[in-house]
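Enquirer: just a sequence and a predicted model for now, questions to come.
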Amino acid sequence: MKSTDGFFNQYGGKYVAEVLRRPLDELAEAFHFYMNDKVFLEELRIIQRDYIGRETPLYFAPTATKLLGGAQIYIKLEGLANTGAHKINNAIGQCLLAKKMGKTRIIAETGAGQHGLATAAACAKLGLECIVYMGEVDVRRQQPNVAAMELYGAKVCAVTAGSRTLKDAVNEAMRDWAANFENTHYVLGSALGPAPFPDIVREFQSVIGNEVKRQCEERGVKIGAMVACVGGGSNSIGFFSPFIDQKEPRLIGAEAGGIGPGVGENASRMTGDAARDGIMQGYKSRFLLDDDGQALPTRSISAGLDYCGIGPQLAAL
C-alpha cells in the first residue's frame, strides 16, 4: 500500500496553509526524482553502511523465547545503529535529500529526543545548520539526549506552549518552516504530517524491514508475526513495509496503554472512547480529540509514544 494523491484510503492528505503548499510540492518532486537516481541511492547506501552502521543485527532471544513460550523470538537491534535508535535512517535520508535540493538549514521536532539526536548527527555529517524544537517537559525528562544534540552542534529550542510536549514541538517546527522554507528543510521524524512526509519517512525507514526479510531468508526463518510499538509510527511502518501487501506474516502494532482507559491516561488512537477521525497538523488520521476537535492529553511512560495521533498509513491499515 502506497499513497494515492497523498491519501491512504480516507487518511492522509495535505491540509496546510497556502504558504506551505509550495515547499511540500517542491519536496515531493525532489523525493520522487532522487529515489530513482542511482547516484543518490548509492551515496545513501554508503552512508548507511559507514556512518549508521547498517545492517543491524537480527538477534535470536533465547531467554525471552523460553520465558514467553511458543514462538521463537527474534529482535531487530536498531539500538545498535549510530545514535542509538532507528531515527537515524530517516534523518540521514532527508538531510541528504535536502542538501541535494540546495537547503542549508535543517529544523526538526523531537519528543523522546532520539529523532532530534539523529537529525543533529546527520547535520554534523553533512555540514548543515540544525535547529531542534522540543517540548519543555521533554527537555527536562530527556536531558542526556539534549546534551548529545548540543554536542553535535544543534540548537535545542524548548517549546513552552500548550502541553509542552511533542505535539507542540511539531507546531513550532511547522511555523518555522513556513517562514523560512527558501533555505530550510523540515525533517519530520515520524510517518505522519502532510503529504509527502508519510511516504518519505516510510521509504527511508523501510531499510529495517528489508534487512529483516533478507536476514530471515538467509537463516531459513519463517516469520509468523511482527510486533512493533506505535507512536507516530516510523519504526513500525519501516519494519512492516516489505510485508504490508502480503497475507503473512501478521503485523501487530502496540500503542501506549498508559495507566488506564480514561481520557488522559493513555495514547491509544485506534480504540477507545476518545479516538476518532480528525484533521490536525496537516493530515487526516486517527487522533485523541474532544468534541470540539481539540487534542486531548495523553499519557505514556515513553516520551516517544505519547503523541495524540498516528500516521495515516497505519490508520488505514
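Expert: Ah, there it is.
Enquirer: use CA for all of it now, contacts and neighbours both
Expert: Noted.
Enquirer: so which residue is dead centre in this structure?
Expert: With distances taken as Cα atoms, centre = their mean, residue 190 lies nearest the centre of the chain, 2.1 Å away.
Enquirer: which residues touch that one?
Expert: 198, 201, 232, 233, 234, 311 (Cα atoms under 8 Å, 6 or more residues apart in numbering).
Enquirer: out of those, which is nearest to residue 259?
Expert: residue 232 (19.4 Å; Cα to Cα).
Enquirer: need the strands for the protein, in chain order.
Expert: Ranges of strands in the chain, per DSSP state E, are 7-8, 11-12, 58-60, 74-76, 105-110, 129-135, 155-159, 184-187, 225-229, 250-254, 275-280, 283-288.
Enquirer: here's the one I want to compare it with:
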Amino acid sequence: MHNRFDFPQPDAQGYFGQYGGSFVPPQLQTIIDEITQAYLDIRQDPAFLAELTHLYQHFVGRPSPIFHARNLSAEFGAPIYLKREDLNHTGAHKINHCLGEALLAKKMGKKKVIAETGAGQHGVALATAAALVGLECDIYMGEVDIKKEHPNVVRMGILGARVIPATHGRKTLKEAVDAAFDAYLQDPVTQLYAIGSVVGPHPFPMMVRDFQSIIGMEAREQFQQMTGKLPDNLVACVGGGSNAMGLFSAFLEDTEVKMHGVEPAGRGLAQDGEHAATLTKGEPGIMHGFKSYMLKDAKGEPQEVYSVASGLDYPAVGPQHSYLKDAGRVSYGVVDDKEAIDAFFTLSRMEGIIPAIESAHALAYALKLARQGETGSLLVNLSGRGDKDIDFVVANYGAQYGVASLPK
C-alpha cells in the first residue's frame, strides 16, 4: 500500500503558516514529543497501514459511497451529491481517526484513551475503537449535551466507556475539552488524549487530518468514476473541522474545485455567544494548546458559543482551516439553526436520508448556493447520520414540520 499521508504541511513545529504549534506546559510537551515521534514512525510502517486499511474495509465498511441526490438536484437546479460518511460503522466520520488513535495508543503501551465529545459521535467512535483494541476509555461530555444526545450516551456506556459530565460554563463542547485536558494533565503517561478534531497542539491537527484524508481520497476517485470529472464544489460543515479537512485535503491542488466550509450562525451573528462562527467573526488567538482563529470575549478569553448542533459549538477551529481561509483557498460561510433544521427535514423527506444536524448545516449551504444560481456540481460531505438527534429535533421542532412528539 502506498503511503497516503504525504502532505506538504505542517512544518516540523506543527505550523500551517502562522497557525498551529504546541502551547503546553514543558512536562506535557515531553510526552507530546513522544506521541509525535511515535506517530511519525507508525505512519511509515507498512504493517500499521495494512492493519488500518483492513479495519477501514472490514470493520468500518469503507469505502463509503457517493450518492447522487436526484430529487434534490431536480428541485434545486444543480447536481447534488452526498459523500455518505453517515453509513460508516458508528454513524459518522469520527471512526476514521479514532481507529488510528486507538491503534497508536496500543502501540505506545497506553492503558487508556480519553477524549471530549460534543454530539457524542467522537465519543461513540472512540469507545468502539477502544473496545476493539482492548483499552479503557473515558469520555468527557458537557451536561447539556449529555441530555441532548442521550442515545449516544447510552451507546458509550454499552461499549464500556465511562461518560464523565463537564459541569462548568455552558456545559457543552468547550467545557468538555477543558475537562479532558485537565484529566490528561494529571496522567499523560498511561493514557492518550485522542483529540476529536483537527485541533489541539501538534501533532493532533496533522494526525487527525491524515486519518480523515481517506474521505477526500475516496471521493476524488469515486466522483471521477461517476461523472468523468472532478466536482465543481465541495461543501462541509466546520466546527473543529475534521470532516471538512478530510474531504478538502485530496483536492487542495485542484484549483478549479471550489471549497466551502460551513460554520454555525446559531441564533444569529449579531449577538456574541449566540453563534460559533469562528472563522467568520473571530481573530487569531491561542487556546487548548494551539494558535488559530478563535472567538474572544472582551477580556480576550474564549467567548461563549452556541449552535443547535452539539458538534459545532466550539470557539476555535483547526489551524489548517485558518491557514486556508487566509490563503483564500477555502471560502467559509454560515448557516443558522433554522436553515439547518429545514435542511434536516428536506433531506429526510426528499431523499429518505436523516442527517446529523451538523451535516445538515453543510447541506443547507449547498442548497443556498443552488438557489443563488450555482449550477455546477455540489459534493456535500454527509458527515453523520441523525439517529442521535431525532428526539431533540422532534421535541423542539417537530410541530413545525408535522411530527408529533411521542409521550414518554
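Expert: Received it, and whenever you're ready, just let me know what you need. Keep in mind that what you see is a predicted model, and the values were worked out from it rather than measured.
Enquirer: need the TM-score from the superposition.
Expert: Scored against TM-score structural alignment, normalised by the length of structure 1, the superposed chains reach a TM-score of 0.97; 314 aligned residues with a Cα RMSD of 1.0 Å.
Enquirer: circling back: turn the contacts of residue 190 of structure 1 into a markdown table, including distance to residue 45 of structure 1 and neighbour count.
Expert: Listed next are these as a markdown table, based on distance: Cα to Cα, whole Å; neighbours: other Cα atoms under 10 Å:
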| residue | distance to residue 45 of structure 1 | neighbour count |
| --- | --- | --- |
| 198 | 21 | 30 |
| 201 | 16 | 27 |
| 232 | 25 | 24 |
| 233 | 23 | 28 |
| 234 | 19 | 28 |
| 311 | 26 | 26 |
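Enquirer: could you single out the nearest of the residues you listed to residue 135 of structure 1?
Expert: For the contacts of residue 190 of structure 1, the nearest to residue 135 of structure 1 is residue 232 (16.1 Å; Cα to Cα).
Enquirer: please pull up the equivalent of that closest one in structure 2.
Expert: Structural alignment (TM-score structural alignment) places residue 232 of structure 1 against residue 240 in structure 2.
Enquirer: how far away is residue 39 of structure 2 from residue 9 of structure 2?
Expert: The spacing between residue 39 of structure 2 and residue 9 of structure 2, counted by Cα to Cα, to the nearest Å, is 15 Å.
Enquirer: ok, those two, which is more surrounded?
Expert: residue 39 (21 against 12; other Cα atoms under 10 Å).
Enquirer: in structure 1, what residue corresponds to residue 169 of structure 2?
Expert: In structure 1, the residue matched to residue 169 of structure 2 (TM-score structural alignment) is residue 162.
Enquirer: that match against residue 169, yeah?
Expert: No. Residue 162 of structure 1 is not in contact with residue 169 according to Cα atoms under 8 Å; the separation is 9.6 Å.
Enquirer: more crowded one of those two?
Expert: The neighbour comparison of residue 162 of structure 1 against residue 169 (other Cα under 10 Å) goes to residue 169, with 27 against 11.
Enquirer: list the contacts of the more buried one.
Expert: The contact partners of residue 169 of structure 1, taken as Cα under 8 Å, 6+ apart, are 109, 110, 111, 133, 134, 135, 159.
Enquirer: swap in residue 201 of structure 2?
Expert: Residues counted as contacts of residue 201 of structure 2 (Cα under 8 Å, 6+ apart) are 14, 20, 21, 22, 23, 24, 288, 289, 290.
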